[in-house]
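Asks: A structural model of the following input is requested.
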Amino acid sequence: MADTPNAVGLARLHTVDVLSRWGVPPDVVETTRLLVSELVTNAVRHPQEGVEQVSAYSSRHTARTFELTLEMLWDAVRISVWDRDSMPPVLKEVGVEAESGRGIFIVAMMSRTWGCRPAVGMPGKVVWAEVGLLPIGHIGEDERAVRPLGRPPSAEPGIPRAGPASPNLLGRVLVGVREL
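Replies: As a prediction, the model looks like this:
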């Protein structure tokens, strides 16, 4: 996709369309849509270091591209966003008054696991997140019953699973997002 002002909205529409066709439960579709919005916003907004920033509406603006990939794993939906910027995202705690900087924090809180890796064979990085198809409290038992012996619980070896998010923390984040 081109990193134009409508890219985030188009990525959200595409996500809902694809996941609905795959029969993904509505609550997982909504969570995935939120994460796609945050990851694509980062790919569009955060420039490469040292590159002059020009408004997307300027005649000097050259559209760049990024790639959004949706994958259905046996127990999750994986979102991957490739962009040309090699700088990894920074997970930071932001105050309630902050006007930006919550994107990766929201990804970390709403996904069961997430990460960043250098792109293979091209410049930049891939930021990915997984949204579980099973309720958090039931993942362990269901995985043991279904997962083949020797298969790691996540498709990425060595990546820890996210624990249940604090309802107070999520509430503060949602209040802050609503105020934007």
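Asks: going forward, measure contacts between C-alpha atoms and count neighbours the same way
Replies: Fine.
Asks: how many neighbours does Asp85 have?
Replies: By the criterion of other C-alpha atoms under 10 Å, Asp85 has 19 neighbours.
Asks: cool, the one 3 residues further on as well?
Replies: Around Pro88 there are 14 other residues, counting by other C-alpha under 10 Å.
Asks: here is a second sequence; please produce its structure as well for comparison:
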Amino acid sequence: MNVPTPSVLYVASIRLAAAFAAVSLSREFIRRTLTAWELAEQIDGAQLIGSELVTNAVKMSGPAGSHVIGVQLRAAGGSLYVEVWDRDGGTPVIPEQSADAEGGRGLFLVEALSARWDVFCPAAPGKVVWAELPLGQKAEPVYDAEWALAEAAFGQRVLDGVRPVPLGLG
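Replies: I've put the predicted structure just below:
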């Protein structure tokens, strides 16, 4: 029997106030995450795509800082996905481009830089706009001794949280 080999999957996400400061914070999140995943060659494209998607999400979220947006990076197999969630259910479209337009080029850039992009509408309110960047190679796990210690500590925290507390102590 052929058993499929699981592909390596990296996932990291951050939630930010829907304010224009989220754009620079998301760029830093993308840079640090991709550096840790040893995918530094993807930083420029992913930051530009992320900046455009986050800018659109902030614009669609209403008054500055009154809502939250989510930014997620996923590396699976041979692709890197930049995903941005906002609470607005509207579907973004690429507007007609004109030489004298002062804006409206964000999704045009996303389309030009990515292998593909689309919108996912979950059962929960809002939407996820995502873009796929080819990695050129499959993502390989990176062993980091410090991160392994952190994972062990997080795992222990979960286990300690589900164990019953003995009565009569203290």
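Asks: ok, now how distant is the residue positioned nearest the centre of structure 2 from Arg157 of structure 2?
Replies: By C-alpha atoms, centre = their mean, structure 2 has its centre lying nearest to Gln72, at 1.5 Å. Separation of Gln72 of structure 2 from Arg157 of structure 2 (C-alpha to C-alpha, to the nearest Å): 24 Å.
Asks: ditto for Leu107 of structure 2
Replies: From Leu107 of structure 2 to Arg157 of structure 2 the distance is 42 Å (C-alpha to C-alpha).
Asks: kindly report the same for Ser24 of structure 2.
Replies: 32 Å.
Asks: just Arg15 of structure 2 next, same as before
Replies: Arg15 of structure 2 sits 22 Å away from Arg157 of structure 2, going by C-alpha to C-alpha.
Asks: neighbour-wise, which of those two wins?
Replies: Set Arg15 of structure 2 next to Arg157 and count neighbours by other C-alpha under 10 Å: Arg15 wins out with 14 against 11.
Asks: list the contacts of the more buried one.
Replies: Val68, Ile69, Gly70, Val71 (C-alpha atoms under 8 Å, 6 or more residues apart in numbering).
Asks: leaving out sequence neighbours, find the closest residue to the aligned partner of the third one in structure 1.
Replies: I take that to be Gly70 of structure 2. Structural alignment (TM-score structural alignment) places Gly70 of structure 2 against Glu67 in structure 1. Spatial nearest neighbour of Glu67 of structure 1, excluding adjacent residues (C-alpha to C-alpha, 6 or more residues apart in numbering): Trp82 at 5.0 Å.
Asks: how many other residues sit next to Leu133 of structure 1?
Replies: Residues within reach of Leu133 of structure 1, counting by other C-alpha under 10 Å, total 19.
Asks: then Ala131 of structure 2?
Replies: With other C-alpha under 10 Å as criterion, Ala131 of structure 2 counts 25.
Asks: part of a helix, is it?
Replies: No - read with DSSP: H, G, I helix; E, B strand; the rest coil, Ala131 of structure 2 is strand and lies in no helix.
Asks: counterpart of it in structure 1?
Replies: Checking TM-score structural alignment: Ala131 of structure 2 goes with Ala129.
Asks: wait, doesn't that match sit right on Arg78?
Replies: Yes - taking C-alpha atoms under 8 Å as the contact criterion, Ala129 of structure 1 and Arg78 are neighbours in contact, 5.7 Å apart.
Asks: need the residues touching each of these two.
Replies: Joint contacts of Ala129 of structure 1 and Arg78 (C-alpha under 8 Å, 6+ apart) do not exist.
Asks: distance of the match of Gly70 of structure 2 relative to Val126 of structure 1?
Replies: From Glu67 of structure 1 to Val126 of structure 1 the distance is 9 Å (C-alpha to C-alpha).
Asks: the two: who's more crowded?
Replies: Val126 (25 against 16).
Asks: wait, that one touches Met87, no?
Replies: No - judged on C-alpha under 8 Å, Val126 of structure 1 makes no contact with Met87 at a distance of 10.3 Å.
Asks: need the longest helix for structure 1.
Replies: Taking DSSP state H as the criterion, structure 1 has its longest helix at helix 26-45.
Asks: residues making contact with that one?
Replies: Around helix 26-45 of structure 1, the neighbours that count as contacts under C-alpha under 8 Å, 6+ apart are 3-4, 7-9, 11-12, 15-16, 19-20, 66, 68, 77, 79, 81-83, 103-104, 106-107, 110-111, 127, 129, 131-133.
Asks: for the helix or strand just after that helix, packing partners?
Replies: Using DSSP states H and E, the helix or strand that directly follows helix 26-45 of structure 1 along the chain is strand 67-72. Counting contacts by 3 or more C-alpha pairs under 8 Å, 6 or more residues apart in numbering; DSSP states H and E, strand 67-72 of structure 1 is packed against strand 76-83.
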